[in-house]
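Visitor: please work out how this folds:
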Amino acid sequence: MSDTVAYKILTGEQLERLLSDRVFTGAPVDLADGYIHMSTADQAQETLDKHFAGQTGLAIAVVDLGVLGDAVKWEVSRGGALFPHIYADLPLSAVLAHGPVVRGDDGKLILPPA
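Guide: Next up is the predicted model:
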């Protein structure tokens, strides 16, 4: 597991807001929990399937956690796994790449290259 790159699944509207405002302050669940939920490459598929089932027009952002420094905390979450959480706004400058959520023929999430 790389501890320097994580992924944020966004609605199309959330991605547009990130690009226009140059910062993402969080989805409703992020705001309620007090941090921005992120996933590692190994966790992104389950996050997509569990929390975004049936939704269309989704995007995914590749985030350089190293840029965010101490704002990133690795905390136990689903199934006892460590997940990266961002205790700050997510600046566009930390986003290495973004694109639409794409699934392969097998239904698996294809992560955008960083």
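
Visitor: can we go C-alpha only for contacts and neighbour counts from here?
Guide: Noted.

Visitor: nearest spatial neighbour of residue 10, chain-adjacent residues omitted?
Guide: The shortest distance from residue 10 to any residue other than its chain neighbours is 5.1 Å, reached at residue 59 (C-alpha to C-alpha, 6 or more residues apart in numbering).

Visitor: is it fair to say that neighbour lies in a strand?
Guide: Yes: judged by DSSP: H, G, I helix; E, B strand; the rest coil, residue 59 forms part of a strand.

Visitor: compare with the first, here's sequence two:
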Amino acid sequence: MPLIYKICPESLWREAEAAGRFTGAPVDHADGFIHFSTAAQVAETAARHFATAGDLLLVAVEAEALGPALRYEPSRGGDLFPHLYAELPVSAVRAVEPLPLGPDGRHVFPKGLGADEVRA
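Guide: Purely as a prediction, here's the structure:
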């Protein structure tokens, strides 16, 4: 089953875990949907939107569990990005791993998250 990924500040994700659902980050609220990336897109998303951010988590979500509220829509460079037009139930999450900054200033992606095709 394909996984999609949300990069999230740890404090915001811990609130979602306690509530049993993630309603989105401020950018998600502003845009009206929760932003996700595919494995092929997530490294560029991290570099563009979270370049110097620490205390991040990589949340791996089972795309099929989200049903029709998940839509793939054109965004950066015409790529189709997954957008969720609903709250994210924590039950759809398959893994949550730290996304630290490496010594080169780029994020270090975890192994074994189904993100083996992540291009850093």
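
Visitor: TM value for the aligned chains?
Guide: The TM-score (TM-score structural alignment, normalised by the length of the first structure) is 0.89; 112 aligned residues with a C-alpha RMSD of 1.8 Å.

Visitor: the residue nearest to residue 10 of the first structure against residue 15, yeah?
Guide: Yes: using C-alpha atoms under 8 Å, residue 59 of the first structure makes contact with residue 15 at a distance of 6.8 Å.

Visitor: how many neighbours does the residue nearest to residue 10 of the first structure have?
Guide: 20 (other C-alpha atoms under 10 Å).

Visitor: residue boundaries of the strands in the second structure?
Guide: In the second structure, the strands defined using DSSP state E lie at 3-9, 21-22, 34-35, 56-62, 70-74, 80-84, 88-89, 93-98.

Visitor: relative to the first structure, which residues correspond to the last one?
Guide: Counting by TM-score structural alignment, strand 93-98 of the second structure falls onto residues 95-100 of the first structure.

Visitor: what's in contact with the matching stretch?
Guide: With contact meaning C-alpha atoms under 8 Å, 6 or more residues apart in numbering, stretch 95-100 of the first structure is reached by 57, 58, 59, 60, 61, 62, 63, 64, 112, 113, 114.

Visitor: show me how far that stretch is from its chain's centre.
Guide: Distance of stretch 95-100 of the first structure from the chain centroid (C-alpha atoms, centre = their mean, to the nearest Å) equals 10 Å.

Visitor: identify each buried residue in that stretch, please.
Guide: 95, 98, 99, 100 (16 or more other C-alpha atoms under 10 Å).

Visitor: and stretch 7-22 of the first structure, by the same measure?
Guide: Across stretch 7-22 of the first structure, burial judged by 16+ other C-alpha under 10 Å covers 7, 8, 9, 10, 11, 12, 14, 15, 18.

Visitor: next, give me the two most distant ones among those.
Guide: Using C-alpha to C-alpha, the two most remote members of those are 7 and 12, lying 15.1 Å apart.

Visitor: residue 22 of the second structure corresponds to which position in the first structure?
Guide: So residue 22 of the second structure corresponds to residue 24, using TM-score structural alignment.

Visitor: right, and that match touches residue 88 too?
Guide: No: counting by C-alpha under 8 Å, residue 88 is not a contact partner of residue 24 of the first structure; they are 9.4 Å apart.

Visitor: ok so, going back, quick one: contacts for the match of residue 22 of the second structure?
Guide: 14, 17, 18, 89, 90, 91, 92.

Visitor: can you check residue 15 of the second structure too?
Guide: Residue 15 of the second structure makes contact with no residue under the criterion C-alpha under 8 Å, 6+ apart.

Visitor: one more pass at 10 Å, please.
Guide: 21, 22 (C-alpha atoms under 10 Å, 6 or more residues apart in numbering).
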